[in-house]
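Quick one, structure for this:
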Amino acid sequence: MTQQTEMTTMQRKAGAGCDRADGAGMTPQKSLRLALAKAAQDELSLALRAQEISEELLNQAGLISAVNEDDLLLLLQGPMGAMGIVSVDIQMLSAVIEVQTMGKVNRREAPDRRPTNTDAAMLETLLNATLNDFAINLEGSPAQSWATGFQFGERVENARLLGLRLEDIEYRIFRATLDFADGAKQGDLLIALPAAGNVKAGTKQPAQSDWSSDLRQTVYASHGEITAILYRAMVPLNEARNFKTGDLVPIPVSALTDVMMEGVDGRIVGRAKLGQKNGFRALRMADPAEREVPKINRSRSENLATVASQPARIAADPGPMESRFPEDDP
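Model prediction:
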C-alpha cells in the first residue's frame, strides 16, 4: 500500500491507549469514531478520521426524510429480525472503492452517479468490521443492548422501498463526516439502529406463541400499495402527444374481466374483474383456479368499451355497466 493510505506511526501511538477504553466510560459517538478508524486500517490499510459525529432519535418517517436519495442505501440485519440502515454518499463510496482497486484514494472529487450492487459488495467488509468493533467497544455499557449483532444485509433501490422494509419505531441516528487519506476525500455516513434495542443475553426469550401472535398482528396492521392496471396500449408518439382532457381511450371488452393487480415492484400479484357496487366502479379479485385464460390477441376489431381519461368523472358518474356483482342484483 502507498504511504498515503497507511496510518502513520505517530497516528498509531496517539490512538494506542484509546481503542479499548473501558465500556462503562465509552460513549456511542466515541465508539463509532474508533470503530471506523480501526476497521478502515485493518481491512483496507486506509487512514480514516471521523471529523464530526452526531447522534439523535427519529421515528421512521423522520429517518426516511433524513436519507439522501442519491446515496447508496443499505439494510442492516440484526438480532431477532431487527433492521437498521446505512446511507453512504458518493465521496465515501468512491474512496473505499479507489483504495481497493487502485491502492490509493484519488484527490479529485468523485462525480455524481447512481450506486450499484457492485458498490454495495465493495463496502460490505468495511461495514461489517465497523459494526463489529462498534459493538465490542460498548460492551458493559447500557448501549450494548441496541448496538450488538448488526451486519450488512442488502442494497435498497430508494427511500420509498426503504420505508416499506423498516418497522415504524424510533431509531438512533448517527451522522458522521469522514476524512479519507489525510484529506484526499471527505464523505458522509449515516447509520440508523432501532433505539429500543434487542433482547439482552441471558434474559428469557419470549414464548414462540407470543412471537407468532406479535408477527401476525404486525403483518395484519401493515399497508401494501397495489395498482390496478385495466389495459396497456401501444400508441404512436404523435397520437399520444395530442391527448387532451376528455379524450376517449378504446378499451377491449375482454380487459374488463382481466384487470391486472401489480405490486410496487411491478410484479403481478393477482387479477380481478371490473364491475360496480353501490353505483361506483369496483374490483372483485379472481380465483386463480377458476380464472379463464384471456385471449392474448386483443385487436381493435373486438367490441370496444370506452372510458374517459379523467378518474374524477368516472367516480362522479359511473354510468351503466354490464358487469355487476351478485350482491348488487335485485
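
CA atoms for contacts and neighbours, from now on please.
Will do.

what sits against G187?
88-93, 177-180 (Cα atoms under 8 Å, 6 or more residues apart in numbering).

so it, which of the three states?
strand (DSSP: H, G, I helix; E, B strand; the rest coil).

Could you check how far it is from V269?
40 Å (Cα to Cα, to the nearest Å).

cool, and F180?
From F180 to V269 the distance is 46 Å (Cα to Cα).

returning to that earlier point: most neighbours, which of the contacts of G187?
Per-residue neighbour counts (other Cα atoms under 10 Å) across the contacts of G187 peak at F180, which has 26 neighbours.

I'd say that residue and A95 touch.
Yes. With contact defined as Cα atoms under 8 Å, F180 reaches A95; the gap is 6.9 Å.

Could you give me the buried positions within the longest helix seen in the chain?
Identified as the longest helix of the chain according to DSSP state H is helix 117-137. Under the neighbour-count criterion of 16 or more other Cα atoms under 10 Å, helix 117-137 has 119-120, 123-137 buried.

so what secondary structure elements neighbour the helix or strand just after that helix?
Proceeding N to C from helix 117-137, the next assigned helix or strand is helix 144-147, under DSSP states H and E. Secondary-structure packing of helix 144-147 (3 or more Cα pairs under 8 Å, 6 or more residues apart in numbering; DSSP states H and E): helix 117-137, strand 185-194.

Which elements pack onto the following helix or strand past the shortest one?
The first helix or strand that comes after strand 185-194 along the chain, using DSSP H and E, is helix 208-221. If you count contacts as 3+ Cα pairs under 8 Å, 6+ apart, helix 208-221 packs onto no helix or strand.

Quick one: residues contacting P311.
Contacts of P311 by Cα under 8 Å, 6+ apart: none found.

Quick one: the strands in this protein, in order.
48-58, 72-77, 83-88, 151-156, 171-180, 185-194, 227-229, 248-252, 259-262, 268-277, 280-285, 304-308 (DSSP state E).

I'd like to know which elements the fourth one is packed against.
The helices and strands touching strand 151-156, judged by 3+ Cα pairs under 8 Å, 6+ apart, are strand 72-77, helix 117-137.

this one next, for a side-by-side:
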Amino acid sequence: MSDKSLSSVKRFFRWVDLHHGVLGFIATVVTVIVTVGVAYKSIQTSADLFSEELKAQKEAAQVANVANYVSAISEALLMFKEADEEALDRFVVSRSELLLESLSTSTLLAQVIQFISDNDFAKLFDTTRYFQEKKFLSLAGKDLSYIKLNDITFTTTSLYCVNLTGSYLSRTTFDFPDFSYVNMENLNFNETKLNGARVYWSNLKDVSIELSGKEENLPLTFSQTSFIFSNLQGLRLGKSNTQSKSLDPDKLNKQQQKDLEVLAEMLFNTKSLYGSLLDNDLKQLMLDLNPKKYEELVSLEYFLKVDSVPNASLEASRKTYSTEATLVAHQEAWRQRWQDKIDRWCK
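Here you go, the predicted structure:
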C-alpha cells in the first residue's frame, strides 16, 4: 500500500474516532425506524386480518339470523294457518322489519324479499296499508344491487332511495308504485313491468329489456308510467349495447331501426316524460312517428294534469318544475343534478 493510501485510511479512522457518537446515534435511529416500520407493517397486517375476521363473523351472524327467521315464519304459517290472517300479517311484518334493517348484504336482502313473496306476503310491501292502520314493510334506502328477483308482484310499493344497479328482475311487476331517487342503471328487465308508476328523479341509464316471453307485451313495459326528471338514455332491447356481430351492416341497421320502433312504442304508452333524458335517435324517431304525442309527453302542462296536481298548488308546482327543467337543460349535466339530489335526500 502506498504512503498516500495509508494516509487516507488513517484520516478515515481518525474521523470515525472523532464522530463515533454521531454514527452511533444514526445507527440507533436507523434501527428504530426499521423496527417501527416492521412493527407498523405487522400491526397493519393484524388489523386487516382482524377486520376480515369481523366481516366474516358479521356475515355468518346475518346468515344465521336469516335461517332463524325462515324457521320462525315457517312455524308461524303452520300455527296461524287461515284462522287469524291479520295476526299472521302482524307477526310477519314485525319479524321481517327487524331482519331487513339488520342485513347489510344485497344478496341476503334479496333472499328474504324473495322468501316473503314466495309465501304470498308481497302484499306487505303495499304502502297504502298505512292508511288502513296496518303496518307495511319498507324498502326505503335498501341496497339491492346485483341481485335477482323472480315472479313477484309489488302493488303500490314505494321505492325511495333504493339501489337496483345491475340487478335482474324476471317476471316482476310493479303496479302503481312510487319510485323516487332510485338507481336502476344497467338493470335487466325480463318480462318485468312498471305499470302506472310515478318515477321521479331516477336513473334508468342502460336499462335492457330482454327479448323473451311474448314480444307483443314489450310495448306495455312502462304502461301509464310517468318519468319525471329521469334518465332513460341507453334504453335498449337485449342484454348488450352492441348487436350481434354475425349480422351484416344492412341487417344490423334494420334490426336497430326495428328496436328503436319498439322502444318508441313503449314510451308512447307512458303518461309523461317531462324533464327526462332520451337518446337523440329515439327522441327523433318519436318526433317523426307522432310529433303531437311526443310534445304532449314532454309538456309541463300535460304532466301537471296527468299528475293530478291540485289547483291550490298549481302555480307553485308549475314554477318548481319549470325551474328544475331549466337548470337541467342549462347545465347539460343531469348526473350532477342527480348526485346533488342523492346527497340531499338519500344520505
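
what's the TM-score here?
The TM-score (TM-score structural alignment, normalised by the length of structure 1) is 0.21; 118 aligned residues with a Cα RMSD of 6.7 Å.

isn't A305 of structure 1 right up against I251?
Yes. Using Cα under 8 Å, A305 of structure 1 makes contact with I251 at a distance of 5.2 Å.

between these two, who's got more neighbours?
Under the criterion of other Cα under 10 Å, the comparison of A305 of structure 1 against I251 puts I251 first, with 20 against 15.

Go ahead and confirm that one touches L304.
Yes. Between I251 of structure 1 and L304 there is a contact at 5.5 Å, judged by Cα under 8 Å.

Export the helices and strands packed on strand 151-156 of structure 1 as JSON lines, with columns for distance to Q11 of structure 1.
Formatted as JSON lines, these follow (distance: least, Cα to Cα, whole Å):
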{"stretch": "strand 72-77", "distance to Q11 of structure 1": "30"}
{"stretch": "helix 117-137", "distance to Q11 of structure 1": "19"}
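
Minimum distance to L193 of structure 1: which of the ones you listed has it?
strand 72-77 (8.4 Å; Cα to Cα).

Remind me what that closest one packs against, helices and strands.
For strand 72-77 of structure 1, the packing partners by 3+ Cα pairs under 8 Å, 6+ apart are strand 83-88, strand 151-156.

if you compare these, which one is most tucked away?
strand 83-88 (a mean of 23; mean count of other Cα atoms under 10 Å).

That one - contacts with which helices or strands?
Strand 83-88 of structure 1 packs on strand 72-77, strand 185-194, going by 3+ Cα pairs under 8 Å, 6+ apart.

Which residue ranges of structure 2 form strands?
Using DSSP E, strands in structure 2 cover 148-150, 153-155, 158-160, 168-170, 173-175, 178-180, 188-190, 193-195, 198-200, 208-209, 226-228, 236-237.

nearest to A39 of structure 2, of the ones you listed?
strand 148-150 (45.1 Å).

and that closest one, what does it pack onto?
Going by 3+ Cα pairs under 8 Å, 6+ apart, strand 148-150 of structure 2 lies up against helix 106-118, strand 168-170.

re earlier: distance to W146 of structure 1 for the helices and strands packed on helix 144-147 of structure 1 - can I get that in CSV?
Output for those, formatted as CSV (distance: least, Cα to Cα, whole Å):
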stretch, distance to W146 of structure 1
helix 117-137, 9
strand 185-194, 7
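
which stretch among these comes nearest E55 of structure 1?
When those are compared (using Cα to Cα), the closest one is strand 185-194, at 9.6 Å.

any idea how far L283 of structure 1 is from L190 of structure 1?
For L190 of structure 1, the distance to L283 of structure 1 - Cα to Cα - is 43 Å.

In terms of neighbours, single out the busier of the two.
L190 (22 against 17).

so who does that one touch?
67, 85-88, 173-176 are the contacts of L190 of structure 1 under Cα under 8 Å, 6+ apart.

first vs last residue of stretch 265-281 of structure 2, how far apart are they?
Using Cα to Cα, the two ends of stretch 265-281 of structure 2 sit 14 Å apart.

D214 of structure 1: which of the helices and strands packed on strand 72-77 of structure 1 is closest?
Of all these, strand 83-88 comes closest under Cα to Cα, at 16.5 Å.

Report the angle between that closest one and strand 185-194.
With axes from the mean of the first three to the mean of the last three Cα atoms, to 10 degrees defining the directions, strand 83-88 of structure 1 sits at 170 degrees from strand 185-194.

picking that back up, could you export the helices and strands packed on strand 148-150 of structure 2 to CSV, including columns for mean neighbour count?
Converted to CSV, those look like this (neighbours: other Cα atoms under 10 Å):
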stretch, mean neighbour count
helix 106-118, 18
strand 168-170, 20
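
about what we covered before: could I get the strands of structure 2 as a markdown table with distance to K10 of structure 2?
Shown next, in a markdown table, are the strands of structure 2 (distance: least, Cα to Cα, whole Å):
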| stretch | distance to K10 of structure 2 |
| --- | --- |
| strand 148-150 | 81 |
| strand 153-155 | 92 |
| strand 158-160 | 82 |
| strand 168-170 | 81 |
| strand 173-175 | 92 |
| strand 178-180 | 84 |
| strand 188-190 | 82 |
| strand 193-195 | 91 |
| strand 198-200 | 86 |
| strand 208-209 | 83 |
| strand 226-228 | 88 |
| strand 236-237 | 84 |
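
Looking at the ones you listed, which is nearest to A61 of structure 2?
strand 148-150 (22.4 Å).

Which positions in the closest one come out as buried?
Result for strand 148-150 of structure 2 [16+ other Cα under 10 Å]: buried residues 148-150.

Just name the closest of those residues to N253 of structure 2, please.
Among these, and counting by Cα to Cα, the member closest to N253 of structure 2 is K148, at 32.4 Å.
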